[in-house]
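>>> based on what follows, work out the 3D shape:
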Amino acid sequence: MTGSAGNTGGTVNAADLAGWIRHAAELVSADAERLTRLDAAIGDGDHGHNLDRGFAAAVAALPADAPPGKTLIAAGRAIVSKTGGASGPLYGTALRRMGKAFGGASDEQGVDAALLGEGLRAALDGVRELGQAADGDKTMVDALVPAAAAYDEALAAGTDLAGCVRAAAGAAERGAEETVPMQARKGRASYLGPRSTGHMDPGAASTALILRALADVV
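So this is what the prediction gives:
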């Protein structure tokens, strides 16, 4: 990634994005037990292990010499194929929509701060459409919504790409924390009613982890 602080300069290329997927796989693997415990409290108890398997498959599927968009689309397809439960389609859709938002951007051209922001919003839109979830439903949307908003706010303020991603990652982490007192309105957790309160949503937790991986890489 190249660029200077204090402006919207900087780009990420396919190697950066592949590095993101690899680092996300590392963080998910290291945190799989915690994510699974979070899911055991209000869900099926398999989120961490499913996502670990999915991101391992995404790493294995990363193409050589592909442009940025196709790099993420390939990773997303692998996650859909290898991740069990609802997680595969949701996380795979997020990556595929982000990749498609990058259009024909070449590796030489790279993805700039504005285009990366479009990709993040496209990922959010894809998750919303597929999961039919809104913010406040105690899902991964509760991490993605503040992340996209914080990214846009930083971009509008003239922050460089790396700073925008850091802002998004921090907002996602705060969004995940804010799911603890929420009552779930979507998914298996919603069956628990008031008993779903007091627990962090595992999808929001893993979403924050994945965006932290992106911030680390760029």
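>>> C-alpha only now, for contacts and for neighbours.
Fine.
>>> quick one: A75 and G92 touch, right?
Yes: with contact defined as Cα atoms under 8 Å, A75 counts as touching G92 (7.4 Å).
>>> for the protein, just list every one of the strands.
11-12, 111-112 (DSSP state E).
>>> so which of those strands is nearest I210?
Evaluated with Cα to Cα, the strands of the chain place strand 11-12 nearest to I210, the distance being 16.3 Å.
>>> and the closest one, what does it pack against?
The contact analysis (3 or more Cα pairs under 8 Å, 6 or more residues apart in numbering; DSSP states H and E) places strand 11-12 against strand 111-112.
>>> gap between the residue in the chain sticking out farthest from the centre and E129?
Here the centre of the chain is the reference, and by Cα atoms, centre = their mean the most remote residue is P194, at 27.3 Å. Using Cα to Cα, to the nearest Å, P194 is found at 26 Å from E129.
>>> which among the strands of the chain is found nearest to E173?
Nearest to E173 among those is strand 11-12; the distance by Cα to Cα comes to 22.5 Å.
>>> quick revisit: and the strands of the chain as JSON lines, adding distance to E177?
As requested, those are exported to JSON lines (distance: least, Cα to Cα, whole Å):
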{"stretch": "strand 11-12", "distance to E177": "29"}
{"stretch": "strand 111-112", "distance to E177": "30"}
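>>> of those strands, which approaches M98 most closely?
Closest among these, using Cα to Cα: strand 111-112, at 11.2 Å.
>>> please generate a structure for the following sequence too, so the two can be compared:
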Amino acid sequence: MQDDALARAWLRGFARAVEEGEEKLTALDSAIGDGDHGINMRRGTGQVRRMLLRDQATAESSGELLGEAGLLLRDHVGGAAGVLYGSAFQAIGAALGDRTGAAQLGDALQAGLDAVVRLGAAAAGDKTMVDAYGPAVTSFRAVCSQGGNLGEATTAAAAAAAAGARTTIPMQARKGRASYLGYRSIGHLDPGAASTAMLFRTLAEEVKAGPDRDLSFVRIACMPGV
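You can find the predicted model right below:
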């Protein structure tokens, strides 16, 4: 991330995706949770969008911007989702700092995943956002290790997150409110995994639009130090 242009676009895109998908997320959460995931996520991402409008002329590194977004998500999403999303963005921002390049973004995304796993005590197969986030990071870093570029890495991550979210449908929840339902949680898409798929989809979409913002680094290989 050469400057904060991609980070800003990603945050705006995610806020837009949450707004458009609010009813879907709420419906998913109504089936196996408290029924407020869409509402809460929109409230938090709405605060992020307002922050971007307020500070649109302020020069910040990508890391600082993502960290500030994390604080807003923690404060305004509420509940477990607020803590998990907020901590993920704070960890991403802290790991990224003012570093540049796709390999560094991969490291930062891994730091975000580590924060979610640590705080949620969740693992793959527990029917949580980890089931979408984990495959996304693995795919992103695999493309980088094979010499792919940022566009290819984020596209692979988005596809893996979507596929990972779908794998939660036949799972029985072992964490969170859904775990109280036992076998009745089977057959439902996890709402946190669904919103995580939105997160990686919007990152891929904004990277694809990168040349329009003159982000030439989007097209270079994911090599360390780039």
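>>> please state their TM-score.
Laid over one another, the chains give 0.91 as their TM-score (TM-score structural alignment, normalised by the length of structure 1), with 203 aligned residues with a Cα RMSD of 1.0 Å.
>>> G158 of structure 1: which of the strands of structure 1 is closest?
In terms of Cα to Cα, the element of the strands of structure 1 nearest to G158 of structure 1 is strand 111-112, at 12.9 Å.
>>> which neighbouring elements make contact with the closest one?
strand 11-12.
>>> distance of the residue nearest the centre of structure 2 relative to A165 of structure 2?
By Cα atoms, centre = their mean, structure 2 has its centre lying nearest to L199, at 3.8 Å. Counting by Cα to Cα, the separation of L199 of structure 2 from A165 of structure 2 is 12 Å.
>>> circling back: determine which residue in structure 1 is aligned with the residue nearest to the centre of structure 2, please.
The equivalent of L199 of structure 2 in structure 1 is I210 (alignment by TM-score structural alignment).
>>> so how far is R22 of structure 1 from its match?
Where R22 of structure 1 is concerned, I210 of structure 1 sits at a distance of 10 Å (Cα to Cα).
>>> now swap in A147 of structure 1 and tell me
21 Å.
>>> same check, this time on E33 of structure 1
19 Å.
>>> re earlier: what sits against the match of L199 of structure 2?
24, 27-28 (Cα atoms under 8 Å, 6 or more residues apart in numbering).
>>> would you write a PyMOL line that selects the buried entries of the residues you listed?
The command below creates a PyMOL selection of those among the contacts of I210 of structure 1 that count as buried (16 or more other Cα atoms under 10 Å):
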select buried, resi 24+27+28
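>>> okay if I get the contacts of I210 of structure 1 as CSV plus distance to K186 of structure 1?
Listed next are the contacts of I210 of structure 1 as CSV, based on distance: Cα to Cα, whole Å:
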residue, distance to K186 of structure 1
A24, 25
L27, 26
V28, 23
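>>> just tell me what A153 of structure 2 corresponds to in structure 1.
A153 of structure 2 maps onto C164 in structure 1, with residues paired by TM-score structural alignment.
>>> over to A173 of structure 2?
With TM-score structural alignment as the criterion, A173 of structure 2 pairs with A184.
>>> how many neighbours does that match have?
25 (other Cα atoms under 10 Å).
>>> now it: how far from P202 of structure 1?
A184 of structure 1 sits 12 Å away from P202 of structure 1, going by Cα to Cα.
>>> what is in contact with these two at once?
Counting by Cα under 8 Å, 6+ apart, the residues touching both A184 of structure 1 and P202 are T139.
>>> quick one: the longest helix seen in structure 2 to structure 1 mean distance?
Scanning structure 2 for the longest helix, with DSSP state H as the assignment, gives helix 5-32. Helix 5-32 of structure 2, aligned to structure 1 and superposed, deviates on average by 0.5 Å (mean Cα distance after the TM-score superposition for structure 1).
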